[in-house]
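Asks: Fold the following and give me the result.
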Amino acid sequence: MLNNIRYEYYESVDSTNDRIKSRAHENENQGLVISAGQQTAGKGRIGRKWESPSHDSISTSILLKPEEITLEAIPTITVVAAMAVRDALYRIYGLNGLIKWPNDIVLDGKKICGILTEMEMKDGKVWFVIVGIGVNVHNKSFPEEIAFKATSVDLELAKAGGTHGHRQELTKEIWNSFAKYYNIFIETQDMSGLKEEYEKYLANRGNRVRIEDRENSYEATALGINERGELIVEVEGEERIIRTGEVSVRGIYGYI
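Replies: The predicted model follows:
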């Protein structure tokens, strides 16, 4: 169970995931959170770079040491983390985001969050897991190539005449929410206790989507998720299972 979260903050690091990894190699206990005002080498899914402008966004990672967890259950932790970010944004700011499978949080059709889960093995077992989360908070603009699909807490609050976000407050709420969902997940190592809530906020559900991997691209209808957190889609009347990893899911006419 995750119940002893400890926080460390640094003005600048190469990557909060890499900093956590170093501490894990020093036998740090589960529950350490490292956050930074800026990342110089942040990472995203499928080898992408995650931009972290100085003090505009949240860059934060946690160390997990789940006992006797199966390899098949590890990708599901990313799905659990997405639920935590969505929950925290709603609890603090009333921002009612959706989840674009598997782990992007979208507000008004634009992405506000990125999540990257990594792990290491030792003696044939999972040694530790790292969950890294990046949230756009104070960003007022984005590079041209992502401006059409990116947003921030401050930009969304401004639409409703609100004030601005607070990175420290949101960081702690995210990890508090994560502990709540993670402890439900770890009991069964699947989404059986969380599936209903996750699907309630699944942006892709019922929509036509484009599935893209390194070899193929095809259209399908997103139906929901299974207990492993994998996406269930329908292709020409037949159901298929889409696994997290080297796969991208896009809307036919836009980001979602």
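
Asks: okay, CA-based contacts and neighbour counts for the rest of this
Replies: Will do.

Asks: ok, and the closest non-adjacent residue to the residue most central in space within the chain?
Replies: Geometric centre of the chain, nearest residue: Ile115, 3.2 Å, by C-alpha atoms, centre = their mean. What sits nearest to Ile115 in space, not counting adjacent residues and going by C-alpha to C-alpha, 6 or more residues apart in numbering, is Ile133, at 4.6 Å.

Asks: Could you measure from the one you found over to Val126?
Replies: Distance of Ile133 to Val126, computed by C-alpha to C-alpha, to the nearest Å: 21 Å.

Asks: between those two, which one's more packed in?
Replies: Counted by other C-alpha atoms under 10 Å, Ile133 and Val126 do not tie: Ile133 has more neighbours, with 27 against 18.

Asks: Tell me which residues touch that one, please.
Replies: If you count contacts by C-alpha atoms under 8 Å, 6 or more residues apart in numbering, Ile133 has them with Ile58, Ser59, Thr60, Ser61, Cys113, Gly114, Ile115, Leu116.

Asks: Next, the second sequence, to be compared with the first:
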Amino acid sequence: MHKKLNQSFLDLVSYLNDGQYHDGNSLGDALGVSRTAIWKMIKKLETYDIEVESIKGKGYQLKNPLMLLDSSRIASQLTCKSIKLDVFESINSTNQYLKDNNSQTAIHVCTAEQQTHGRGRLARKWHSPFGQNIYLSLAYRFKKDMSELMALSIITSLAIRKTLANYDFLSEPMIKWPNDIYYANKKISGNLIEIQAESNSDTRAIIGVGINVNMCNANQDQIDQNWTSMQLNLGHAIDRTELCITLINQLIDSLQYFEHAGDASFIEQWAQYDYLYNHNISLIAFDKKINGIARGINDMGHLLIEDTNHQIKSYAAGDASLLRKRI
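Replies: Below you'll find the model as predicted:
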């Protein structure tokens, strides 16, 4: 199930974002809707766990700013204009939506305020609270065979890292093989790549991206690993629309470069931001546990691990974690 964002709902949130109290009649007059319609939209916000303070005689006030995605602004500032863009209020999964809607458009982007069944690698649930983070998927058609897309998660991770580097973090965001972005030893972003084979040796890649943006609270049962967000580190709320624009433009720029020039330059870039490099790590791959020292990646984007016999072996997939501090 997916629901498009309603303009009246967006306008209501925009009014409430000024930090002041607004009564139902004034809001109804401003939006051209009834007081009952305002009440229903307030109740909708509350179902999304958005805190709205209501005081008789004063009206409604958002306890914290809520920066919803502005689809018109996103569309107007994309450098590539031949893009199909869908922005939803709520959706089961942005990746699943693009898989189910095989648009003939070369690039199709779907983003949402909330995912009800968001997922990451290894079928892990991706916590997706309403209006807090980036939940975005991009479908891109390649004139390449599936075997030529082995390094796509490397390219995607570098594009996300470059997007985050536009902000004033105290240090560089790093990339944890194969698809996570870490900041201050905590996960801030991840991506999920799904490939569909098509006729004439074409392939359609669906690239799902999650970024923790303005999320400041989550229970252990919602996220079972160390995490952080942009707001927690930068000290202020982030304009998610601006971030979304930058991310889409950077992803497309990287994918177009890769399509024409290959992945060699991306493999070289990886070394600068390799979170695991020279660390003792443990890799779980196909129910097998491998311990060793991370030695970067090879030209196919596979993880290199040096074992106790000082032999270096490559691994195409798996779940890596740090064991001790850098040696």
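
Asks: what's the longest strand in structure 2?
Replies: strand 186-197 (DSSP state E).

Asks: In structure 1, which residues correspond to it?
Replies: Aligned by TM-score structural alignment, strand 186-197 of structure 2 corresponds to residues 110-121 of structure 1.

Asks: Enumerate the positions of that stretch that are buried.
Replies: Across stretch 110-121 of structure 1, burial judged by 16 or more other C-alpha atoms under 10 Å covers Lys110, Lys111, Ile112, Cys113, Gly114, Ile115, Leu116, Thr117, Glu118, Met119.

Asks: Okay, and Ser137 of structure 2 sits in which element?
Replies: Taking DSSP states H and E as the definition, Ser137 of structure 2 sits inside strand 134-142.

Asks: Just give me the match in structure 2 for Leu98 of structure 1.
Replies: Using TM-score structural alignment, Leu98 of structure 1 pairs with Met174 in structure 2.

Asks: How about the contacts made by that match?
Replies: With C-alpha under 8 Å, 6+ apart, Met174 of structure 2 has these contacts: Arg161, Ile181, Tyr182, Tyr183, Tyr273, Asp274, Tyr275.

Asks: which one of those is nearest Ala237 of structure 2?
Replies: Tyr183 (17.2 Å; C-alpha to C-alpha).

Asks: Now that closest one. Nearest residue, chain neighbours left out?
Replies: Nearest to Tyr183 of structure 2 is Pro173, by C-alpha to C-alpha, 6+ apart, at 4.9 Å.

Asks: number of nearby residues for the one you found?
Replies: Neighbours of Pro173 of structure 2 (other C-alpha under 10 Å): 24.

Asks: Isn't it up against Tyr182?
Replies: Yes. Taking contacts as C-alpha atoms under 8 Å, Pro173 of structure 2 lies within contact range of Tyr182: 5.8 Å.

Asks: From what I see, Met46 of structure 2 and Val52 are in contact.
Replies: No, residue 46 of structure 2 isn't Met; it's Glu. Yes. Glu46 of structure 2 lies in contact with Val52 (C-alpha under 8 Å); the separation is 6.9 Å.

Asks: Now the longest strand of structure 2 on structure 1. Mean distance?
Replies: Compared with structure 1 after fitting, strand 186-197 of structure 2 deviates on average by 0.9 Å (mean C-alpha distance after the TM-score superposition for structure 1).

Asks: Quick one: residues contacting the residue nearest to Tyr183 of structure 2.
Replies: Counted by C-alpha under 8 Å, 6+ apart, Pro173 of structure 2 has contacts Arg161, Leu164, Ala165, Ile181, Tyr182, Tyr183, Ala184, Tyr273.

Asks: Make a ChimeraX selection of whichever of these turn out to be buried.
Replies: Listed next is the ChimeraX selection for buried residues among the contacts of Pro173 of structure 2, using 16+ other C-alpha under 10 Å:
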select :161,164,181,182,183,273
